[in-house]
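**Student:** Below are the sequence and a predicted model; questions follow.
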Amino acid sequence: MEQHRTRPPQSPQSQPPRRGTPFPPQAGRGGARMTRQGGAVRSPRNAPPVSPLVRAVRRFPNPRLTGLGSGLFCAASMFALACLDQLLFGASLVVYGVLFLPVCALTAVWVRRADLVTAPVAVPIAFAIGLLPIADSGGGLGGRLMGLVTALATHAGWLYGGTLITGVIVTVRKVRLMSRRAAQRRAAAAQAGPGPGPRPRPPAQPQRRTV
């Protein structure tokens, strides 16, 4: 007698896909990546292009200085720039004032958030310290002080301009910090949900009249 061969039943995973059955999405070069929660992450190709200016700013160092550290940085930078000004430009106060502005901006950007108020105070002190090597002196301590006061009086515009730049940057950072904290508080309140309301009072029972 002839025996008919019987094929073993195939599992649904080993069966070839039928026509018209969509294949599961796979992460390729052009596709979107899937996260563990099932959400899709944007492909790098879909990201907006970054300008060269933004890339240069991101590569720039971004330290966080304390109030004392920002003051020391500003004072040391202005003193070093004043000595360089004396060697290269013959103690030009205009060059010193121009170099003072970017130092003020860096001081306001690099100071940490907790010490933002100290930056506008440290900038004028650093300006006065930097004037010591290039101020005209008639000899002695008194002549040095008179030359310093004269330089401050005749070139106060640079001092006001640098202080104004520092104040504007610090104010913008403070406003952004406050708005960010407010947004975090709103997000935390939204996640927590509404709190339990006041308990309802029991209905008042009618009083019985006694004759």
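**Tutor:** That came in fine, so what should we check first? Numbering: from 1, shown residues only.
**Student:** alpha carbons only for contacts and neighbour counts from here, please
**Tutor:** Fine.
**Student:** what helix or strand does F127 sit in?
**Tutor:** Assigned by DSSP states H and E, F127 falls within helix 119-130.
**Student:** Show me what that helix is packed up against.
**Tutor:** Judged by 3 or more Cα pairs under 8 Å, 6 or more residues apart in numbering; DSSP states H and E, helix 119-130 is in contact with helix 67-88, helix 93-110, helix 156-192.
**Student:** switch to 6 Å and redo it
**Tutor:** Counting contacts by 3 or more Cα pairs under 6 Å, 6 or more residues apart in numbering; DSSP states H and E, helix 119-130 packs against helix 67-88, helix 156-192.
**Student:** Could I get the buried residue list for it?
**Tutor:** Neighbour counts over helix 119-130 (16 or more other Cα atoms under 10 Å) mark A119, P120, A122, V123, P124, A126, F127, A128, I129, G130 as buried.
**Student:** cool, and stretch 143-160?
**Tutor:** Buried positions in stretch 143-160, judged by neighbour count with 16+ other Cα under 10 Å: R144, L145, G147, L148, A151, L152, W158, L159.
**Student:** Nearest to L68 among those residues?
**Tutor:** Comparing the buried residues of stretch 143-160 against L68 with Cα to Cα places L159 closest, at 19.9 Å.
**Student:** nearest spatial neighbour of that closest one, skipping sequence neighbours?
**Tutor:** Nearest residue to L159, sequence neighbours excluded (Cα to Cα, 6 or more residues apart in numbering): P124, at 6.5 Å.
**Student:** Comparison target below:
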Amino acid sequence: MEQSIRTQPPGPRRRPPSRGTDRAVVPAPAAPADSRLRTASGDGSRPRARLRLPWPGRDRARTGRPARLTAIGTGVAAVAGTLLAAGLDRLLSGGLGLLFGLGYLVVCFQLAVRVRFPDLPAAPISGPIAFALALLVVGPVTAPGLTGQLVGLAGGLAVRAGWLFTGTGLAGLICAARWVAQRRLRRAR
């Protein structure tokens, strides 16, 4: 009786000898314990040891498919991209304007295209949250204190509502189109 894949120890599996042959199966020689250490010569003075860590997919060829984001990855990417666009716009022009809005549109598009299918609702949700967070962190402050922050946030959202609705709508439309296309593919099977 064969074991389940989950209960087998990690490593290469040995194949049973094929039937009808008389030769014995010779196991592969064992690798030394420090096989991950490779020597790399620098300037010729002496070899130095370099640790080569196992990395998933290092030796595997790329298939051409883009990397997919999880729901948490979508939120992190939305916040990072929107804050980067807001910071660049603030640095270059002294306020939040055209560069911030265009950066938000690019971030929303990328989120909607790269999110995994089970996490599709995360793209239209994380965009506006990142937009509000960027306004709160980088936006202008009208008065000191919590009330000043809230008034500045409300004013910033009101002034930039066009960018907010356009980016959120773009992400929503792309996610809806992806969902419909995936449903049609599943029905066709």
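**Tutor:** Cool, got the structure. Remember, it's a predicted structure, so these values are computed and weren't measured experimentally.
**Student:** just to revisit the earlier point, the inter-axis angle of the helix holding F127 of structure 1 versus helix 156-192?
**Tutor:** Per axes from the mean of the first three to the mean of the last three Cα atoms, to 10 degrees, the angle that helix 119-130 of structure 1 makes with helix 156-192 is 150 degrees.
**Student:** still on that earlier bit, would you format the helices and strands packed on helix 119-130 of structure 1 as a markdown table with distance to V57 of structure 1 included?
**Tutor:** What follows is those, written out as a markdown table (distance: least, Cα to Cα, whole Å):
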| stretch | distance to V57 of structure 1 |
| --- | --- |
| helix 67-88 | 20 |
| helix 156-192 | 16 |
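**Student:** Single out the most deeply packed of the ones you listed.
**Tutor:** When you average the neighbours per residue for each of those (mean count of other Cα atoms under 10 Å), helix 67-88 leads with a mean of 19.
**Student:** residue range for it in structure 2?
**Tutor:** Under TM-score structural alignment, helix 67-88 of structure 1 corresponds to residues 71-92 of structure 2.
**Student:** and that stretch, how far out from the chain's middle?
**Tutor:** In terms of Cα atoms, centre = their mean, to the nearest Å, the centre of stretch 71-92 of structure 2 is found 13 Å from the chain centre.
**Student:** Pull the residues that contact it.
**Tutor:** L96, L99, F100, G103, Y104, D119, A122, S126, G127, A130, A134 (Cα atoms under 6 Å, 6 or more residues apart in numbering).
**Student:** residue in structure 1 matching A161 of structure 2?
**Tutor:** Taking TM-score structural alignment, A161 of structure 2 has A156 as its aligned residue in structure 1.
**Student:** for the residue nearest to the spatial centre of structure 2, what are its contacts?
**Tutor:** Geometric centre of structure 2, nearest residue: L69, 4.3 Å, by Cα atoms, centre = their mean. Neighbouring residues of L69 of structure 2 by Cα under 6 Å, 6+ apart: R114, V115, R116.
**Student:** circling back to that earlier point, of the helices and strands packed on helix 119-130 of structure 1, which is nearest G139 of structure 1?
**Tutor:** Per Cα to Cα, nearest to G139 of structure 1 of these: helix 67-88, 17.7 Å.
**Student:** Can you provide the mean distance from the closest one to its aligned counterpart in structure 2?
**Tutor:** Helix 67-88 of structure 1, aligned to structure 2 and superposed, deviates on average by 1.1 Å (mean Cα distance after the TM-score superposition for structure 1).
**Student:** if we can go back for a sec, name the next helix or strand following the helix holding F127 of structure 1 along the chain.
**Tutor:** Sequence order places helix 140-154 as the next helix or strand after helix 119-130 of structure 1, per DSSP H and E.
**Student:** State the distance from A82 of structure 1 to A91 of structure 1.
**Tutor:** For A82 of structure 1, the distance to A91 of structure 1 equals 7 Å [Cα to Cα, to the nearest Å].
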